[in-house]
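[1] Dropping a prediction and its sequence here:
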Amino acid sequence: MDISRSRNDIGRDKKEDKEPKNPMYFVNPEIVWKSEDKFTYEEGCLSVPNQFAEIDRPKQCHVRHLDYNGDPQELKAEGLLATCIQHEIDHLEGILFIDYLSKLKKEMIIKKLSKQTKESVERIVV
């Protein structure tokens, strides 16, 4: 999973990033527990470009998975990490963050995406 850059980082070359990256690997992840407490975070996704919405998800979750070496693991996550894990596992189940929105909000985003796509095609054709 990859967290998008903050708005302050827009235009900054990624090569400037000196922080070491610690990727997490989740093979066959399964959420085995979710808290009843919710956490709201503004989500976006490359599958729904340039669209963002506040989504309520469980504040904590426990996920079982295999690591990079195929060893079984269980991770207890909370806050933003729990949100990211749930978001990415949703992808494996064919669910996008906009699927959690009201019908009206989801339709508005789909309409914006259609307009963006049409404008992109028109720029290419012209």
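    Happy to help now that I have it. Worth saying up front: this structure is predicted, and the values here are computed from it rather than measured. Residues are numbered from 1 along each chain as shown.

[2] C-alpha only now, for contacts and for neighbours.
    Noted.

[3] Start from the N-terminal end of this structure and give the strands.
    Here the chain has its strands, by DSSP state E, at 27-34, 38-45, 48-58, 60-66, 72-78.

[4] who touches the third one?
    Residues outside strand 48-58 that contact it (CA atoms under 8 Å, 6 or more residues apart in numbering): 34-45, 82-83, 86, 97-98, 100-101, 109, 113.

[5] change it to 6 Å
    Here strand 48-58 makes contact (CA atoms under 6 Å, 6 or more residues apart in numbering) with Lys34, Ser35, Asp37, Lys38, Phe39, Thr40, Tyr41, Glu42, Glu43, Gly44.

[6] next, the one to line up against it:
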Amino acid sequence: PAPHVFVNPEILESADQRSVYEEGCLSIPDYYAEVERPAAVRVKYLDRDGKLQEIEAEGLMATCLQHEIDHLNGVLFIDHISKLKRDMVVRKFKKLARDKAGNK
């Protein structure tokens, strides 16, 4: 299938029903966590030609859209997990950054 292009996407509606998928991200390498999000969303966006479009997505596509739109809003998937788990991940990456800086 051809790649999807979403310019300036915006979530218009989110379902009340929730779904859980294991998410990961290149921003936080080698860490994965189950994230609960709305099971379906309606998103408006501009296509590659600048034409306004809407898509109703459910399942994994809905999760992917929400994950990527979160990035545009400065939110990472770890912002959707418990504070305890998030704090553990942040500590781990801070330690890795310190260790890396010390080895230079």
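    Alright, I've got the coordinates. Computed from a predicted structure; not experimentally measured.

[7] hmm, back to that, of the strands of the first structure, which approaches Asp90 of the first structure most closely?
    For Asp90 of the first structure, the closest of those is strand 27-34, at 10.4 Å, according to CA to CA.

[8] Would you mind giving the residues in the second structure matched to that closest one?
    Counting by TM-score structural alignment, strand 27-34 of the first structure pairs with residues 7-14 of the second structure.

[9] What residues of that stretch count as buried?
    Neighbour counts over stretch 7-14 of the second structure (16 or more other CA atoms under 10 Å) mark Val7, Pro9, Glu10, Ile11, Ser14 as buried.

[10] The second one and Arg42 touch, don't they?
    No: Pro9 of the second structure sits out of contact with Arg42 when judged by CA atoms under 6 Å, with a separation of 10.1 Å.

[11] Give me the common contacts of those two.
    What both Pro9 of the second structure and Arg42 touch, as defined by CA under 6 Å, 6+ apart, is an empty set.

[12] To what extent is the corresponding residue of the first structure for Glu68 of the second structure buried, counted in neighbours?
    Matched across to the first structure, Glu68 of the second structure falls on Glu88, judged by TM-score structural alignment. Look at Glu88 of the first structure: counted by other CA atoms under 10 Å, it has 18 neighbours.
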